[in-house]
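Undergrad: Sequence unavailable; structure follows:
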C-alpha cells in the first residue's frame, strides 16, 4: 500500500496470481479516500458556545461573531464530519444525536488545550493558576482544613475552587475537564474506566439527630420505623442507600425520605430545628460546633461503613498544582487513619478496664 499525500489518495497493488491456469498480470487500483481536514479549534469552541446557549444568535454574541459567520462554522464542521450536528427549531438550536456525541469530545479538546496552557504556566511559576476540587461532607470535615492550610503555605498564589456534594454531582464536571479531582465515598453506580479511584480511608455511618429530638434515646432500627428522614443525594447512592440496605437486612421497611438535600448546611439546620433524622458520617458531628448541637442515636445494629476515595480522570494527567493537592490528600488521609486506629485501640482499652473494674 502506498500513499500519495499530494492528491490525498492511496494506491493498492494486487500481486499476480494463478487463476484457472491463466496468468494474471499485476493490477494497480487507485481509490480516492477523503480524509477530514484538521478541525479548527475556533470552530470547536464556536460549536460549544451554541450548545451552551442553545441559540445561534446568542452564541454569536458570546463569541463576538455574526450569526452568518457562526452558521458557516457549523457548516464547516458538518461537511468535515459528514453528519448534521445542529438543527434549528422554533426553540433555538438543538443538537442532534451526532452533535451530542461530538460535544462530549469537543469539551475534552478545549479543556485539554486550556489545561496544557495552565500546565506550562504552572511549570514556569508554582505561585499561579488554580485547582478545582469537589468534596463530600466527610473529607470536608476530616481532611480539607489541614490539607488546604498546608497547600496555602506551599502554593500561596494558587486559587482553590471548592465545590460541595456527592460524587454524582461532580462526575460531569470531571469528565468535562472543569474539575481536577473529587473526594468522597465510592458510588454504587456511575463509575466507568475513564475515572481512576484512589482509596484514602475508611469511614463509618451514624444516625444523627438534634439534641432535643425524642428519637435521640432510640436503641434499635426498629425504634426508627416511623421516623422521617433527610436523604443526601440520590436514594440509590450515598449514605441513604446504605441505611436503606441496613433496614432491609433486618426485615424492616425502607425509611421514609421526607426531605432530599445536597446542602449540608441545610441538613444540619433541619436536624437541629426539627425531629428529622439523617444518616451521616460519624466525623461530621464529632467536631465543633456540631458536637454541641447534634448527637448519634445509639442503635445496637452495626451500621455500614464505606471508603472515602479520590477520583480523577484516567487519561488526563493532573496539573502540577492539582497533583500537589492530591499528594497532600493522600498524606493527611494516612494521618487520619493512624488517628482513628489510636482512638479505636483506646476505646477497646477503656472498655476492657471498665469490665475489669
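TA: Structure received. Predicted model only: the values in this text are computed from it and were never measured.
Undergrad: CA atoms for contacts and neighbours, from now on please.
TA: OK.
Undergrad: Touching the helix or strand that contains residue 147 from outside, list them.
TA: Using DSSP states H and E, residue 147 falls within helix 144-154. If you take C-alpha atoms under 8 Å, 6 or more residues apart in numbering as the criterion, helix 144-154 is touched by 158, 324-325, 328-329, 332.
Undergrad: so how far is residue 178 from the residue nearest to residue 182 when sequence neighbours are not counted?
TA: Once flanking residues are discounted, residue 182 sits nearest to residue 134: 4.4 Å by C-alpha to C-alpha, 6 or more residues apart in numbering. Distance of residue 134 to residue 178, given as C-alpha to C-alpha, to the nearest Å: 11 Å.
Undergrad: Residue 11 too?
TA: Residue 11 is 44 Å from residue 178, by C-alpha to C-alpha.
Undergrad: and these two? which has more neighbours close in?
TA: Remark: of residue 11 and residue 178, residue 178 carries more neighbours, 17 against 14, as counted by other C-alpha atoms under 10 Å.
Undergrad: The more buried one falls within a strand, correct?
TA: No: judged by DSSP: H, G, I helix; E, B strand; the rest coil, residue 178 forms no part of a strand; its state is coil.
Undergrad: That one against residue 133, yeah?
TA: No: using C-alpha atoms under 8 Å as the test, residue 178 is too far from residue 133 to be in contact (9.5 Å).
Undergrad: which neighbours do the two share?
TA: Residues touching both residue 178 and residue 133 by C-alpha under 8 Å, 6+ apart: none at all.
Undergrad: Centre-most residue in the protein?
TA: Geometric centre of the chain, nearest residue: residue 171, 2.6 Å, by C-alpha atoms, centre = their mean.
Undergrad: Pasting the second one now:
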C-alpha cells in the first residue's frame, strides 16, 4: 500500500523540479526528501525521476503516479471538507421513524424546527410500529426512531441502542357523551368491567395488547364489541355511544370534541423515547435536542361532558 506522505512529496518534487526546493516547501531536509523518494522507488520497483544538473524530471512511471497523487490529494481535501460539513450540519441526511400518533403530534413540529435550524439536511420519515422501528435502526435502515413502551413491564428489547426519554404519554379512557363517569376525577379499571370495548386492531401488536394488559390488572377480560385500526373511527364509535375505548394522550386530537376523556386508576402510561445507534452522526443528536423541546409542549387534553 502506497503511503500518502510519499505521494505528497512526489507531487511537490514534480511541481518544483527539485528535491531541494520541494524540501524547503514542505519544511523537510533535502536528504529526508531524497530518502523518501528512494523508498518509494524501491517499493514500486522502478525509477520515478531522472536526475540532472538542475534538479529532476519525472519518468513516465513518475508522471503516471503523480497524476494519481494529485487525485488522491483532491479526494482527501474533499473528504476533510465533507466531514467538517457533516459535523457542522451543513450537509447530510437523517432518516426518521415513528409510530402513528407520534408521527402526527410530535414529528411535524420537530421537522419544522429542525429544518429552520439546519436547512441543508435532508430528512425522511417512515411510519413504523416500535418493534419494526427498533429493528430498522439496528439494521441501519433508519438513523433515529421514536418508539414507546409500557413501564414498569417493558416489552421492547433495545439491545445496544441508546435511549433518550422524551415524555410519558398517559392513556385515557374515552367515554360516550353523558356517560355516568364522564365527570369523574379518576375512572377505576373495575368500574369499566361491564362496558363493551373497542379494540385497536392496527398492525402494531403493542397497541392491540394495551387493552388486555389494562383489563387484566382489573381482574377481567374485556368484552370486545368492535375493532378499529385508527383513532378517528374509534372516536366516532365512542361518540355514537356504542362502547368505550383506551386512547393515548398523543392521539386525543383525533377524537370528536364532545367525547369525554378521563384519567384512569391505576394509571396507564406509555414511555416515549428516541432510539439511535451509539455511533450515530451529529444530526441525530441535534434532532434529539429538538424532539426534547417539542415533547415539553403540553398536549394531553382531559375532557369531561
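TA: On my side now, so go ahead. Everything numeric here is computed off the predicted structure, so don't read it as measured data.
Undergrad: Could you report the TM-score for this superposition?
TA: In this superposition the chains share a TM-score of 0.56, using TM-score structural alignment, normalised by the length of the second structure; 210 aligned residues with a C-alpha RMSD of 3.8 Å.
Undergrad: And the residue nearest to residue 182 of the first structure, what's its match in the second structure?
TA: Aligned counterpart of residue 134 of the first structure in the second structure: residue 97 (TM-score structural alignment).
Undergrad: same thing with residue 268 of the first structure?
TA: Checking with TM-score structural alignment, residue 268 of the first structure has residue 232 as its match.
Undergrad: Wasn't its match part of a helix?
TA: Yes: Residue 232 of the second structure: assigned to a helix according to three-state DSSP.
Undergrad: Run a quick neighbour tally on it.
TA: Neighbour count of residue 232 of the second structure, defined by other C-alpha under 10 Å: 15.
Undergrad: Run through the helices of the stretch 151-300 of the first structure in chain order.
TA: For the stretch 151-300 of the first structure, the helices defined by DSSP state H, counting those that start in this stretch occupy 167-175, 238-249, 264-273.
Undergrad: Reformat the ones you listed as TSV; add distance to residue 280 of the first structure.
TA: Formatted as TSV, the helices of the stretch 151-300 of the first structure follow (distance: least, C-alpha to C-alpha, whole Å):
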stretch	distance to residue 280 of the first structure
helix 167-175	16
helix 238-249	7
helix 264-273	10
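Undergrad: Using the three-state scheme, assign residue 353 of the first structure.
TA: Applying three-state DSSP: residue 353 of the first structure is helix.
Undergrad: longest single strand anywhere in the first structure?
TA: Taking DSSP state E as the criterion, the first structure has its longest strand at strand 195-210.
Undergrad: and it, what other elements does it pack with?
TA: Applying 3 or more C-alpha pairs under 8 Å, 6 or more residues apart in numbering; DSSP states H and E, one finds that strand 195-210 of the first structure contacts helix 264-273, strand 277-281, strand 294-296, strand 305-313, helix 320-356.
Undergrad: Residue 186 of the first structure against residue 307, yeah?
TA: Yes: using C-alpha under 8 Å, residue 186 of the first structure is in contact with residue 307, at 6.4 Å.
Undergrad: between these two, who's got more neighbours?
TA: Using other C-alpha under 10 Å, the more surrounded residue of residue 186 of the first structure and residue 307 is residue 186, with 22 against 16.
Undergrad: Would you map the helices across the stretch 1-150 of the first structure?
TA: Counting by DSSP H, counting those that start in this stretch, the helices of the stretch 1-150 of the first structure are 41-53, 56-63, 67-81, 97-124, 137-142, 144-154.
Undergrad: what's the closest of those helices to residue 253 of the first structure?
TA: helix 137-142 (26.9 Å; C-alpha to C-alpha).
Undergrad: with the second structure superposed, average distance for that closest one?
TA: Here the mean offset of helix 137-142 of the first structure against the second structure after fitting is 3.8 Å, by mean C-alpha distance after the TM-score superposition for the first structure.
Undergrad: Residues touching that helix, excluding its own?
TA: Against helix 137-142 of the first structure from outside (C-alpha under 8 Å, 6+ apart): 164-165, 183-184, 264, 281, 283-284, 308, 336.
Undergrad: Make a markdown table out of these and add distance to residue 122 of the first structure and neighbour count.
TA: A markdown table is the format used below for the contacts of helix 137-142 of the first structure (distance: C-alpha to C-alpha, whole Å; neighbours: other C-alpha atoms under 10 Å):
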| residue | distance to residue 122 of the first structure | neighbour count |
| --- | --- | --- |
| 164 | 25 | 19 |
| 165 | 28 | 21 |
| 183 | 23 | 31 |
| 184 | 27 | 25 |
| 264 | 33 | 16 |
| 281 | 36 | 21 |
| 283 | 35 | 17 |
| 284 | 34 | 22 |
| 308 | 29 | 21 |
| 336 | 30 | 17 |
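Undergrad: just curious, which of those residues is nearest to residue 94 of the first structure?
TA: Closest to residue 94 of the first structure, out of all of the contacts of helix 137-142 of the first structure and judged by C-alpha to C-alpha, is residue 165, at 29.7 Å.
Undergrad: So residue 132 of the first structure sits against residue 181, correct?
TA: Yes: judged on C-alpha under 8 Å, residue 132 of the first structure makes contact with residue 181 at a distance of 6.8 Å.
Undergrad: More neighbours: which of the two?
TA: residue 181 (25 against 20).
Undergrad: how far away is that one from residue 119 of the first structure?
TA: In terms of C-alpha to C-alpha, residue 181 of the first structure sits 16 Å off from residue 119 of the first structure.
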